[in-house]
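Asks: predicted model follows, preceded by the sequence.
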Amino acid sequence: MNELKRLARVHDEDLAGQASGAGARALLASITAEEPMPEPARRGTRRVHRLVLGAVALGGLAAAAVVGPTVLGERGTATSYANSAIDIELRGDTYVATIKDPFADHAKYTEGFKAVGLNVNLEVVPASPPWVGKIAGMSLSGPLAPNGESIGSGTAPEGCTIGQDGCAITVTVPRGWTGWAAVRVGRAAEPEERYRNLARATRKGEMLEGFQVDEKTVGEVLAEVRRRGLKAVFQVITPAPDFDGYGVEQDKQQAEVGDDWIVWEAESEQAGVVRLLVTKDRLPKNPIYGGPKPADTDD
């Protein structure tokens, strides 16, 4: 038995219903493309007035303070809000949400945005190091703000390093934005905690940075994995009939993956562990991308 067969595989319960196509992967890649944060052009300059409205208790947790004018348009009345997990404040033309507790129930973050009239569903999720403090996934609907700006992320104080004392993740939303959003922001993972962002393990800052895995055999990739002191788990994928997309079938995850199987992508699973997306046979084209894998760039 080779060493590969003794390594853990992706759990069945994590695979149910998963499917992907080249178009979906391309859209996800564009949404989660790695950018320097805070993102540029996220702030504007519209006027705002303030009036203290008071404070209320939140289920025995920290008090939530709401500050705002009597009327501030259709989206709501508050210009600031605070609970045990998040502080939100309107600064100029931008709502700045400071995440005080990155391990809180995500409903607390969404509660804060709702209080200031924003339909933002925010989750703070364990992420691979390059994505800590950054937007690791986002779904949007509805129009952008009048100045064309959308949702961004950063740190407070600006430019600090996440993980250092006094450094917090921030999320910015233009005041004039009226859409709906589901946003995932990365936080540092706890020991042995699985990442919840989808990151190519070959990109800058990831565990297999600079190494080409696609269309190599499992044995070839494992040699590099071991050389870097890492481990691997496997996700056996089922290509679409035209090889333009793939699915994941639970019953195939128990297959004995051999060194001659083919790797189509590597993703960051958790600290020290990469996930290899594999098929038993070599295919005419990469089913994950419907063709050649895009270059690993920093943008």
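Replies: The structure has been received and is ready for your questions.
Asks: please make it C-alpha for all contacts and neighbour counts, starting now.
Replies: OK.
Asks: how about A156, nearest residue that isn't a chain neighbour?
Replies: A168 (5.2 Å; Cα to Cα, 6 or more residues apart in numbering).
Asks: and the residue nearest to L53 when sequence neighbours are not counted, how far is that from K231?
Replies: Residue nearest to L53 in three dimensions, not counting chain neighbours: V67, with 5.4 Å by Cα to Cα, 6+ apart. Plainly put, V67 is 50 Å away from K231 if you go by Cα to Cα, to the nearest Å.
Asks: more neighbours, those two?
Replies: V67 (22 against 19; other Cα atoms under 10 Å).
Asks: and that one, how far is that from D87?
Replies: Look at V67 and D87: by Cα to Cα, they are 12 Å apart.
Asks: need the overlap of contacts for the two.
Replies: Here V67 and D87 have S80, Y81 as joint contacts, going by Cα atoms under 8 Å, 6 or more residues apart in numbering.
Asks: got another one to weigh against that:
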Amino acid sequence: MTAPISVVMPTGGRRPLARSLAAARASAAPVGGELVVAIDAAAGPEERARVAVEADEAGAGLAVGTRPGASATRNAGWRAASAPLVLLVDDDVLLDAGAVGAHLRAHADGAPNRATIGALRWPSDRRITAFERWVERALQFGYHEIGPDGRTGWWHLYTCDCAVRRAALERVGGLDAERFPFGYEDLDLGLRLHDALGGLDVRLLPDGGAVHDTRMTLGEWRSRIRRIARAERTWDAVHPDHPPTLGPRLRAAAADPTPRAGRWAAAIADLVPPPLARRDGWLATRAAIWWEHDLAARFVDEQRRLAAG
């Protein structure tokens, strides 16, 4: 009997999957969902062996990407899945107990152009840094931009916790592993689904969420922002009629002198008790200006390097 929904978890093989797979299995089991783990083609033999053991222990199928990158890995996963509905879940995501069922119910009418997403939240068992709180809203997710009814469009398609019909993925050939191996791959998939299906009905599910079981640092984002700069340059070439908003914002931030107080605000942001470090407070505002300027300078530098050839 074919499962009604497949939970597909791509991984680069660098992090243990036990917690993420356990949460996915617990969420999928009540509705008869299947699990598929897909490993990046760039993973080494030891990483592949460990992931294979973890997948087997979780009762999950295993697939391997045809080329390195997040897009190719996700494609390998959904192509190995058997269900008509595919729930893509990142390997640092702990699905809520009812999340898989929520996605399945939201697709019960079989609408071919619907995609559902679940909001990620930080773990409750550790202190979330000021930088993590800022980068989540400023650069990574826009859940706060979605209205109370949860209905939005292709620009909010986040494949970290996203269900879409397999037939829709097949129609557009899945994610673009060649042009968008990492960075802007979600946006590109959302836009191509929108164009192919005559509009994409994206819905944020209040009961389809998960815990984002990861840590983010300024050092990590200094590397990531350069990958984003490269992806945005590709986006400009592939989708000239849909100019991104991030690049212009970061270029403006890089050109704007940063108040010296921002460096100190960023340095002490995590020394202030959470009740006093409001997101809209003086300290958080100055720290955010500093972080954005720091990352913007690297974004601009990478795009200039690319333009120079």
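Replies: Thanks, I have it. Since the model is a prediction, treat every value here as computed from it, not as a measurement.
Asks: TM-score for the pair, please.
Replies: After superposition, the two chains reach a TM-score (TM-score structural alignment, normalised by the length of the first structure) of 0.26; 125 aligned residues with a Cα RMSD of 6.3 Å.
Asks: gap between the two ends of stretch 232-247 of the second structure?
Replies: For stretch 232-247 of the second structure, the end-to-end distance is 7 Å (Cα to Cα).
Asks: roughly how far does R25 of the first structure sit from V218 of the first structure?
Replies: Distance from R25 of the first structure to V218 of the first structure, by Cα to Cα: 22 Å.
Asks: what ranges do the helices span in the stretch 201-309 of the second structure?
Replies: Ranges of helices in the stretch 201-309 of the second structure, per DSSP state H, counting those that start in this stretch, are 218-238, 246-255, 260-268, 282-308.
Asks: and R25 and V218 of the first structure? which has more neighbours close in?
Replies: Taking other Cα under 10 Å, R25 of the first structure and V218 do not tie; V218 has more neighbours (25 against 15).
Asks: is it true that the more buried one touches V263?
Replies: Yes - judged on Cα atoms under 8 Å, V218 of the first structure makes contact with V263 at a distance of 5.9 Å.
Asks: mutual contacts of these two, please.
Replies: What both V218 of the first structure and V263 touch, as defined by Cα under 8 Å, 6+ apart, is the set V278.
Asks: quick one: secondary structure of G77 of the second structure?
Replies: helix (DSSP: H, G, I helix; E, B strand; the rest coil).
Asks: mind listing what it touches?
Replies: Taking Cα under 8 Å, 6+ apart as the test, what G77 of the second structure contacts is V8, M9, P10, V36, V37, A38, L62, A63, V64, G65.
Asks: what do you get if the cut-off is 6 Å, keeping everything else the same?
Replies: V8, A38, A63 (Cα atoms under 6 Å, 6 or more residues apart in numbering).
Asks: gap between the second one and A106 of the second structure?
Replies: As for A38 of the second structure, its distance to A106 of the second structure is 25 Å (criterion: Cα to Cα).
Asks: now the last one
Replies: As for A63 of the second structure, its distance to A106 of the second structure is 27 Å (criterion: Cα to Cα).
Asks: neighbour count winner among those two?
Replies: Using other Cα under 10 Å as the criterion, A63 of the second structure and A106 rank with A63 on top: 25 against 17.
Asks: these two touch, right, that one and R48?
Replies: No - applying Cα atoms under 6 Å, one finds A63 of the second structure not in contact with R48, separated by 10.3 Å.
Asks: surely the residue nearest to L53 of the first structure and A82 touch.
Replies: No - if you go by Cα under 6 Å, V67 of the first structure and A82 don't touch, sitting 9.5 Å apart.
Asks: give the next helix or strand downstream of the helix or strand containing S27 of the second structure.
Replies: Element membership for S27 of the second structure, per DSSP states H and E: helix 18-28. In the C-terminal direction, the helix or strand that comes right after helix 18-28 of the second structure (DSSP H and E) is strand 34-39.
Asks: what angle separates that next one from helix 18-28?
Replies: Between strand 34-39 of the second structure and helix 18-28, the angle comes out at 150 degrees (axes from the mean of the first three to the mean of the last three Cα atoms, to 10 degrees).
Asks: please identify the buried residues of the following helix or strand past strand 34-39 of the second structure?
Replies: The helix or strand immediately downstream of strand 34-39 of the second structure is helix 45-57, counting by DSSP H and E. Neighbour counts over helix 45-57 of the second structure (16 or more other Cα atoms under 10 Å) mark E47, R48, R50, V51, A52, E54, A55 as buried.
Asks: closest to L295 of the second structure out of those residues?
Replies: In terms of Cα to Cα, no member of the buried residues of helix 45-57 of the second structure lies closer to L295 of the second structure than E47, at 31.0 Å.
Asks: look up how far D301 of the second structure lies from that closest one.
Replies: On the measure of Cα to Cα, E47 of the second structure and D301 of the second structure end up 34 Å apart.
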